[in-house]
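Q: Provided below for reference: sequence and predicted model.
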Amino acid sequence: MPVAIIDGQPLHYLDQGAGPVVLLGSSYLWDHTMWAPQIEALSQQYRVIVPELWGHGESGTLPPQTQSLDDLARQTLALLDQLEIPQVNLVGLSVGGMWGARLALRAPERINSVVLMDTYLGAEPEATRQYYFSLFKMIEDAGAIPEPLLDVVAPIFFRADIDRESALYQGFRSALQAFSKERLVHSIVPLGRLIFSREDILQQLPRLDADTTLVMCGEQDKPRPPAESAEMAELIGCALTLIPDAGHISSRENPDFVNEALLTFLANHA
């Protein structure tokens, strides 16, 4: 996997296919494999680029100058500059949409189209922010995600009736278990605190181009419920697509539906 040095740290990214560029922004706690079905489908006619979040995949430690989601947007722009990519079609899920929207607002000339999936540009509700911060403290203190916490964290990402013996669920649970103490303490936990203490930028959403923006959300998304997506789509003035039989990681839970929606959208906008 190629690597770029951004803010002094190695940022690994997948670069596959040829054609107009589609930049995929991943969810917290997932590496590029969360997009495996989309990479396969989209790279037939697009150049697909998937940067790994700091501390995820093979990417390095969260750089000390990373203080906000705006910094993640800035770092991604730096990657595009290094790759000499003038414009992208940005598809961001969860935190990928949070920094993705900020990138689109910061550098609209670099954005051809935007898909915001299972994400929210408002502040985290205080109750959930405090809940997540309590989990981060437990993980920090343990230097691991303790066994009981695995069965608290993993289900957050999926629809309620997911088969917990499935390869998708078990693979994610195993990936959480495999995070080293160093990654958790120096990258994963601080990145999580940064994400869940984000600023509310809902009032900036009308600046996005309604004609080239799409909001998508799993019908059963618990952490980012469809009501949040509906609120954003209304502010932008763009279409909202609900993804059946999917929770938060809709890209993996209903990949065929997501692929068709993305290919249709990109055919009209890329």
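A: The structure has been received and is ready for your questions. Numbering: from 1, shown residues only.
Q: hey, let's count contacts and neighbours off CA atoms from now on
A: Will do.
Q: what's the neighbour count on the nearest residue to Leu194 once chain neighbours are set aside?
A: Closest residue in space to Leu194, ignoring its immediate chain neighbours: Ser68 at 5.8 Å, by Cα to Cα, 6 or more residues apart in numbering. The local packing of Ser68 (other Cα atoms under 10 Å) involves 16 other residues.
Q: Give me the packing partners of the lengthiest helix in the chain, helices and strands only.
A: In the chain, assigned by DSSP state H, the helix with the most residues is helix 126-142. In terms of contacts (3 or more Cα pairs under 8 Å, 6 or more residues apart in numbering; DSSP states H and E), helix 126-142 is packed against helix 189-196.
Q: this is the comparison structure:
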Amino acid sequence: MPSVIIDGQPLHYVDQGSGPAVLLGQSYLWDQHMWAPQIAALSQQYRVIVPELWGHGESGPLPAQTRTLDDLARQALALLDHLEIAQVNLVGLSVGGMWAAPLALLAPERVNSLVLMDTYLGAEPEATREQYFALLGAIEAAGAIPDALLDIIVPIFFRPGIDHDSALYQDFRQSLRDFPKDRLLQSIVPLGRLIFGRGDALEGLSRLNSDTTLVMCGNEDQPRPPAEAQEMADLIGCDLVLIPDAGHISSRENPDFVNEALLTFLTNHA
């Protein structure tokens, strides 16, 4: 994978295919493989760019000056500048959407279209914010993600009925267990606090272009439920697509549906 130095750290990214550029923003605690089915499908017609979050995959640690979601948006824009991509189609899932929307507002002339998946631009509800901060504190204290925490964290990302013995579930669980202590302390924990301590950015959604924006959400997403997606779609004035049989990582739980929806949307907007 290629990389570029941004804010003093190496940001690794996938760059596959040719045609109009599509940038896929991933979820917290996942790497490029979260988008594997979409990279395979979209790269037949598009140039697919997938930056890995700081501290995830092969990317370096969270740069010291990264304090807000706007900083993540600015860093993604720096990647586009490095790649000399003048205009891009943004698809952001979870935290990927939390920085993709600010990027679209920061540089609207650079964004052809925007898809916000399983994400929420409001502040984290107090109850879940407290829960997530407690989990982050426990990870920090342990310098690892022990099994007791994995039993809490892993199910959050999937629909309730997923087979816990499936490769998708077990591979993700193992990837969290494998995080080294320095990566957890330098990147994962501080990035989590940045994400879950975010401010309310719903007000800006009305300034997005409703004709070139789409909201998508797994119909069984637990941390980012469809009601939040509907709230955002109403504020933007755009369509909402519910993804059947999918939780938070809808790109992996129902990839065929997601691929078809993205290809249809991009055909009309890229």
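A: It's in. Remember, it's a predicted structure, so these values are computed and weren't measured experimentally.
Q: Surely the residue nearest to Leu194 of the first structure touches Arg198?
A: Yes: in this structure, Ser68 of the first structure is within contact of Arg198 by Cα atoms under 8 Å, at 7.0 Å.
Q: which residues in the stretch 1-150 of the second structure form strands?
A: 3-6, 9-16, 21-25, 47-51, 88-93, 111-117 (DSSP state E, counting those that start in this stretch).
Q: Next, format those as JSON lines and append mean neighbour count.
A: Formatted as JSON lines, the strands of the stretch 1-150 of the second structure follow (neighbours: other Cα atoms under 10 Å):
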{"stretch": "strand 3-6", "mean neighbour count": "16"}
{"stretch": "strand 9-16", "mean neighbour count": "20"}
{"stretch": "strand 21-25", "mean neighbour count": "26"}
{"stretch": "strand 47-51", "mean neighbour count": "23"}
{"stretch": "strand 88-93", "mean neighbour count": "25"}
{"stretch": "strand 111-117", "mean neighbour count": "26"}
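Q: Kindly confirm my reading that Leu262 of the first structure forms part of a strand.
A: No: the assignment for Leu262 of the first structure (DSSP: H, G, I helix; E, B strand; the rest coil) gives helix, which keeps it out of a strand.
Q: Against Pro125 of the first structure, how distant is Glu199 of the first structure?
A: Counting by Cα to Cα, to the nearest Å, the gap from Glu199 of the first structure to Pro125 of the first structure is 11 Å.
Q: Mind checking which of the two has more residues around it?
A: Taking neighbours as other Cα under 10 Å, Glu199 of the first structure and Pro125 compare with Glu199 leading, 15 against 10.
Q: Check the gap between the nearest residue to that one once chain neighbours are set aside and Asp200 of the first structure for me.
A: Once flanking residues are discounted, Glu199 of the first structure sits nearest to Ala123: 5.4 Å by Cα to Cα, 6+ apart. Here Ala123 of the first structure is placed at a distance of 4 Å from Asp200 of the first structure (Cα to Cα).
Q: now swap in Leu235 of the first structure and tell me
A: 13 Å.
Q: Equivalent analysis for Met117 of the first structure, please.
A: On the measure of Cα to Cα, Met117 of the first structure and Asp200 of the first structure end up 17 Å apart.
Q: Check Trp54 of the first structure too.
A: From Trp54 of the first structure to Asp200 of the first structure the distance is 23 Å (Cα to Cα).
Q: And Glu140 of the first structure, by the same measure?
A: 26 Å.
Q: rewinding a little: between Leu235 and Asp200 of the first structure, tell me which one has more neighbours.
A: Using other Cα under 10 Å as the criterion, Leu235 of the first structure and Asp200 rank with Leu235 on top: 17 against 12.
Q: right, and the more buried one touches Leu208 too?
A: No: with contact defined as Cα under 8 Å, Leu235 of the first structure and Leu208 do not form a contacting pair (9.4 Å).
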